[in-house]
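Participant: Mind looking at a prediction? Sequence and model below.
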Amino acid sequence: MEFVTALVFIFIACACGIVWAIFNWMAVHKVEIHHKHEGLTELLQGAEQEKIETLLEIGEHIQDGAQAFLREEYTDCSVFLAIMAVLLIFISPWSSLAFVLGAATSMLCGYLGMAIATAANYRTAFSAITSLANAFQMAYRGGCVMGFLLVSISLSILTLIIIIYNAIIVKSEDNNFEDLVTMFDYVAAYGLGGSTFALFGRVGGGIYTKAADVGADLVGKVEKNLPEDSPKNPATIADNVGDNVGDIAGMGADLFGSFAESTCAALVVSSTQLRVAQGDSYVIDISQLMYPLMVSAFGIGICILVSAYAVYISKVNHINKIESTLKFQLLLSTVALSPIIIGIAYWCLPADYVMVAADGSIQLQELKPWHAFLCSLMGLWSGLLIGYFTEYMTSHSYTPVREVAKSCGTGAATNIIYGLALGYLSTIVPIVAIAITALLSMKMLSFYGVALAALGMLSNLTIGLAIDAYGPISDNAGGIAEMSELGENVRESTDALDAAGNTTAAIGKGFAIGSAALVSLSLYGGYLTRIQTYKVGDQYPFAEGAKIDDPIIFAMLLVGAMLPYAFSAFTMKSVGKAALQMVEEVRRQLHEHPGIYAGTEEPDFRACIAISTKASLKEMIPPGLLVIVTPTAVGLFLGPYAVAGLLPGALVSGVQMAISASNTGGAWDNAKKYIEAGFYRNEAGEVKKKGSDEHKAAVIGDTVGDPLKDTSGPSLNILIKLMAILSLVLAGAFCRTGWLYKPQ
């Protein structure tokens, strides 16, 4: 396959993805909100004018609050990113440029996702008045815009960087793999830029949303017995704003980082190790390295067809069909992509190739295209397995969450015990799946195989993002319906959409954590591969690679394993401090203005929004510095082998913590919803719903779990990825200059 041919297919796929996203964007905005909608008068029973105006007003409040927060966050982050870009100039101007483009792409994708989510949320609530099917389509179309724009824009910009850098850096079309290695060292900074911003987007957004959510629940639900998303609760608007800035913009930035980093890892490792026999020598050219990009490109095309099935063919006209339709999207895209990945491998890769070591000796020989596609397929199907198992552990349709709900009958303490146990147990299947995938991939293609497995898991990322973004949109729709007092029938529809969204969000988090583990491992492989090429005279001082019995490596393994705990402590404490301020503000308003609780006075929503904004922007700095400074300082003062111990320690510890935290929080949330929906019966056969002691116990568990599943857990993805990609970029600079560390 020629380089130009690959580029044509990539840009066609990206263009199709962007067009499909714009088409869905227009479909969302085509829905006009007005009180004269056909059949609306009867459904709202008279007061439709006032209720629709309230709906629009609340939608605007959420939109304005989300935009205001992102402006503040982007402004603050831009200063830090500019400082990092200037520092990277000393490594290479090309690395600095790629870093800036990666950060800018991450910002753009996060903003576009937030914009469509805040446009779709109140339209989803409005559509739920007339039809469950219309409401589902509105929320899902909004998710599609997020998914397809993010992947298509990211892939097209990465491809443009490769084209430009190839023209400037690679000196000839003849075999010149040293130039290719240098070029992809620079390109790797694209992933670093995206992941650096994702750190602040995920942490800042997570602190924002959970401070509001915890404050609203503790005072509104537990103390005042107010319904969820009650218009009498001053923190409700801030909570809904947080869904967009944390679970949409932050989540999008996180998964953009996974996509960019896994692609960069595959490119760095393949340019360093993949070779084709030519006479008595081994050569490589850039056209033989395009397989990772082609997998992502064809993934966009297949996912367009799969999402079109959900929009035009599958009719969600009953509550029971919501969750199954969303899950079927993952299964269908996985099945459809499998033969495509096989075909791409035979089209893009050489018929015979080898993997070489740092000194040019053959590491793996007699390799075929099927080695590559098997690695990608294992990643793809492992992602599906992790997603489905996460659903089993966090959906109230199955035994684990129902056991957690039952434990609420004896109070909040037993609820918390059961929830923690569920989270710990939920690590078994994902970790075994990741371990088997990593083992077999490394057996076949070393760390290049792990990178391909990560890309395989992310090949249907557009669908994963679509069903993930669907969740916060539906959650917001439920809140808007409650605050607009649209009636029980509408709230039942939005609650059903939200319950399915909770499950798909948990699936999305499992998917994100699984891919983060493989991405981090592939980046670690890229790091090891790169430092092994460091040459002093005729010697390769790091050619033997990292060994666990090396004292510095063993010591740094322990330090690395500690970092996720320290990071989680920072984020959890930040949520607690911000939530404390929120609780005090909500109590103050309800105490000083009794008309709020009586329904005769409007709460001061802006004061609560200001608390979340200020707290999140301030509190995201310490964990961000921990992640960025630690590997840099270790590399500068202790050397490459110390970093080689630090990274796997953080990976092994962080993945377990992330899975456990996310699934524990998801289970507590759905146990609460299981009780609210009236499905729970005590031993005497009595139905327990909102306001019961069991419900209050479930709310407390959900409140504890909120920062676990939406702040600490997801943020750990970025910790393990960002440390690895930063180390990879610095390793490239070290190998080119030797100025980072002088081996003794």
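Facilitator: Now that the structure is in, tell me what you want to look at.

Participant: Could you use CA atoms for every contact and neighbour count after this?
Facilitator: Noted.

Participant: ok, longest helix in this protein?
Facilitator: Across the chain, the helix with the greatest residue count (assigned by DSSP state H) is helix 488-532.

Participant: Past that one, which element shows up next along the chain?
Facilitator: Using DSSP states H and E, the helix or strand that follows helix 488-532 in sequence is helix 551-592.

Participant: buried sites along the helix or strand that that following helix is followed by?
Facilitator: Remark: after helix 551-592, the chain's next helix or strand is helix 594-598, criterion DSSP H and E. Neighbour-count burial for helix 594-598, counted by 16 or more other C-alpha atoms under 10 Å, picks out 596-597.

Participant: then this one, side by side with the first:
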Amino acid sequence: MNLLILAPICSILALAFAGYLAYKVLKEDEGTEQMKKIATAIRQGADAYLKRQYTGVALFFAVMFVILGILAGFGFLTPFVPFAFISGGFFSGLSGFIGMKIATRANVRTAHAAGKSLNSALKVAFSSGAVMGLTVVGLGLLDISIWYYLLDFFYRNLDEAMRIQNITSAMITFGMGASSMALFARVGGGIFTKAADVGADLVGKIEVGIPEDDPRNPAVIADNVGDNVGDVAGMGADLYESYVGSIVSTAALAVAAGLGVKGVTIPMTIASIGVVASIIGTFFVKSGEKTEQKGLLAALRRGVYVSSGIIAILSFFLVWNVLGWEHIGVYFAILSGLIAGNLIGFCTEYFTSDTYKPTKKLAQTTTTGAATVIIGGISLGMMSTFLPVIIVAMAIAASFYFAGGSGDYNMGLYGVGIAAVGMLSTLGITLATDAYGPVADNAGGIAEMTHQDPIVRERTDALDSLGNTTAATGKGFAIGSAALTALALIAAYRDQVEIIVKKENLDFVFNLSILNPQVLIGLFIGGMVPFVFAALTMDAVGKTAQLIVVEVRRQFKEILGLMDGSAEADYATCVDICTKAAQKEMIMPALLAIIIPITVGLLLGVNGVAGLLAGATVTGFVLAVMMANSGGAWDNAKKHIEAGNLGGKGSDCHKAAVVGDTVGDPFKDTSGPAINILIKLLSMVSIVFAAFILKFSIF
């Protein structure tokens, strides 16, 4: 209980340091009046989008609050669940909102700082990313701490085992709110950003032949707005949900493992240690003035590795002190998750960075046209799934047996959950290396649109190219952690059902044999869900991009003087098209994650739901890795050519690479990263509605 106080203390520390970094960023100069004007347009577009999105999502949360309230009224849920759902969604959305606010103010400051030095620009962009990372972990720990102490006080008269069971059963439900908000943010933001990006590239680069981020392109502001609402606000909400999901699911598994308060203390304290380690790691991120990717990657890696090392050392003493030498295997479970997270990041970097052979080889395929680029990119993405799957499989096996799974199955599952916490313990700095990318991308756009010195664009392009790699690495990290968290949530689902069965004295026994028709049907349905989800989100990007293409063509045709620069494009119309389309198109994919587990549960029972969750986790993990890595490789193959290779900008190779990049955009920034939220939200919904399904299922 003494160590648990670290959670609220470290949450406040994280938020305070994020505030300090935000203050430092805002003190930087914004540059010329023209730079300020462009930055203001991007900021206003992002604010308008989020305001409209949060208004629509608020309606969904109001409806769900009423539904959960009715279920609570009939005794299917505790009275805390509707409020936990709201708080999870609120903090998830708030983390994305704060991240976007600082990102839309750091972009122009990064562009101006690039005029001084590469290291100055990296510091501004990385500091804004660190605000995002530390805000996510700070708000996540704050939300968890509030609920833990509130519920601990409410159930204070119960014995420890029953008290912890009631606390964790209620706490795990606010993950559903966080997951719901994350899915809306990721899907909506992903549709916006990639529709604008694809539309701008197809007309601007290929049809008209003007550079990326050229101010004559009517979709250029929408593209830059999209970087913030999709890759910052969406990503922040996404990883907030992963972070709290891993902690609360592990805490729930501590009950079945018989660890009580001690089992809850470990994940919350590891997360607290991770905050301090991430803050220390930020001081090790600095670069020289060379724009080579290896040097810049080393600068970012240094911070992550320092943080990982601190956690690896302190976690040993934590486990030894709390659980004793007989459970020291839990430490090695933490270590396996920590190592797996870094290995997945390196594998993703290898397949997506143009520093390595796969992306260089993909760039070579542009010499024979766009078709071979598409074939090569899909092939690369498929091949890239091999190592992450092996790494996650080894992490699951290691964490399960290190924690004592061979003698106690529930301790093994607790080990898998704590491995997910270990993997996400460095999130404060890992997310910083990811979130800085959109800021650098925006900075390059501002530099191009305001005709800055070529050295500025050279430096922002180097940071942007690095951002593509770190973004891909961040997505790989998020997807890997989602696989472990989803597995922990499936185990928590099983425990939740058994708690309800025992409490209500129901005549039910799990039969999770693969030969059970309910489980087998559930597996097939679960395996299909990520593909349908990806299809819906890809189609949404395609339809919205078509609207942007038509609008951009119209403006080039009808606005006299646009091509020669004597007239200004109508940026606001493109922003409005993307905003409206994203709000409309995000509804069906998001509802899919809520409707399917309830429907399957009513038709096939809880055994069928377990099959559904297993099938969705397996195919969702592999599909998400494939899509994210294909998209990242296509993007960096294009950047490799733009750096002067294979004919450089404007060449036939470049045009073929742009086609690959436009296909890869929704792969890596819409469908791929949203799938990891999908597989966790399916589990969260199943846990929340478990009692309802047990009561009304056909089986």
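Facilitator: Thanks, I have it. These numbers come from a predicted model, not from an experiment.

Participant: Just tell me the aligned range of the longest helix of the first structure in the second structure.
Facilitator: Aligning helix 488-532 of the first structure against the second structure (TM-score structural alignment) gives residues 454-498.

Participant: compared with the first structure, how much does that stretch deviate?
Facilitator: Superposed on the first structure, stretch 454-498 of the second structure shows a mean distance to its aligned partners of 0.7 Å (mean C-alpha distance after the TM-score superposition for the first structure).

Participant: where's the counterpart of D152 of the second structure in the first structure, which helix or strand?
Facilitator: Here D152 of the second structure is matched to N166 in the first structure, going by TM-score structural alignment. Applying DSSP H and E as the criterion places N166 of the first structure in helix 132-169.

Participant: Check which helices and strands that helix sits against.
Facilitator: helix 3-30, helix 93-130, helix 177-216, helix 251-273, helix 291-308, helix 461-484, helix 488-532 (3 or more C-alpha pairs under 8 Å, 6 or more residues apart in numbering; DSSP states H and E).

Participant: swap the cut-off to 6 Å and go again
Facilitator: Helix 132-169 of the first structure makes packing contacts with helix 3-30, helix 93-130, helix 461-484 when contacts are defined by 3 or more C-alpha pairs under 6 Å, 6 or more residues apart in numbering; DSSP states H and E.

Participant: F402 of the second structure is in contact with G329, isn't it?
Facilitator: Yes: between F402 of the second structure and G329 there is a contact under C-alpha atoms under 6 Å: 4.6 Å.

Participant: Leaving out chain neighbours, which residue sits closest to the residue of the second structure most remote from its centre?
Facilitator: Within the second structure, L560 marks the point farthest from the mean C-alpha position, 42.4 Å out by C-alpha atoms, centre = their mean. Nearest residue to L560 of the second structure, sequence neighbours excluded (C-alpha to C-alpha, 6 or more residues apart in numbering): A567, at 6.9 Å.

Participant: Tell me the gap between the helix holding N166 of the first structure and the middle of its chain.
Facilitator: Chain-centre distance of helix 132-169 of the first structure: 14 Å, with C-alpha atoms, centre = their mean, to the nearest Å.

Participant: tell me which residues of that helix are tucked away?
Facilitator: Along helix 132-169 of the first structure, these residues count as buried under the neighbour rule (16+ other C-alpha under 10 Å): 132-159, 161-162, 165-166.

Participant: Spatially nearest residue to N663 of the first structure (excluding sequence neighbours)?
Facilitator: The shortest distance from N663 of the first structure to any residue that is not its chain neighbour, by C-alpha to C-alpha, 6+ apart, is 5.2 Å, and that residue is G423.

Participant: and the counterpart of that neighbour in the second structure, how many residues sit next to it?
Facilitator: Under the alignment by TM-score structural alignment, G423 of the first structure pairs with G381 in the second structure. Using other C-alpha atoms under 10 Å, G381 of the second structure is surrounded by 26 other residues.

Participant: same deal with L625 of the first structure?
Facilitator: The tally of other residues near L625 of the first structure (other C-alpha under 10 Å) stands at 10.

Participant: do the one 10 residues further on as well
Facilitator: Applying other C-alpha under 10 Å, we find 21 residues neighbouring G635 of the first structure.

Participant: Return the residues in contact with the aligned partner of it in the second structure.
Facilitator: Residue pairing (TM-score structural alignment): G635 of the first structure is matched to G601 of the second structure. Contacts for G601 of the second structure (C-alpha atoms under 6 Å, 6 or more residues apart in numbering) come out as 609, 693.

Participant: Could you report the distance from G601 of the second structure to S272 of the second structure?
Facilitator: 37 Å (C-alpha to C-alpha, to the nearest Å).

Participant: Does anything pack onto the host helix or strand of the residue nearest to N663 of the first structure? Which helices or strands?
Facilitator: G423 of the first structure is part of helix 412-425, with elements assigned from DSSP H and E. Helix 412-425 of the first structure is packed against helix 399-407, helix 640-676, with contacts defined by 3+ C-alpha pairs under 6 Å, 6+ apart.
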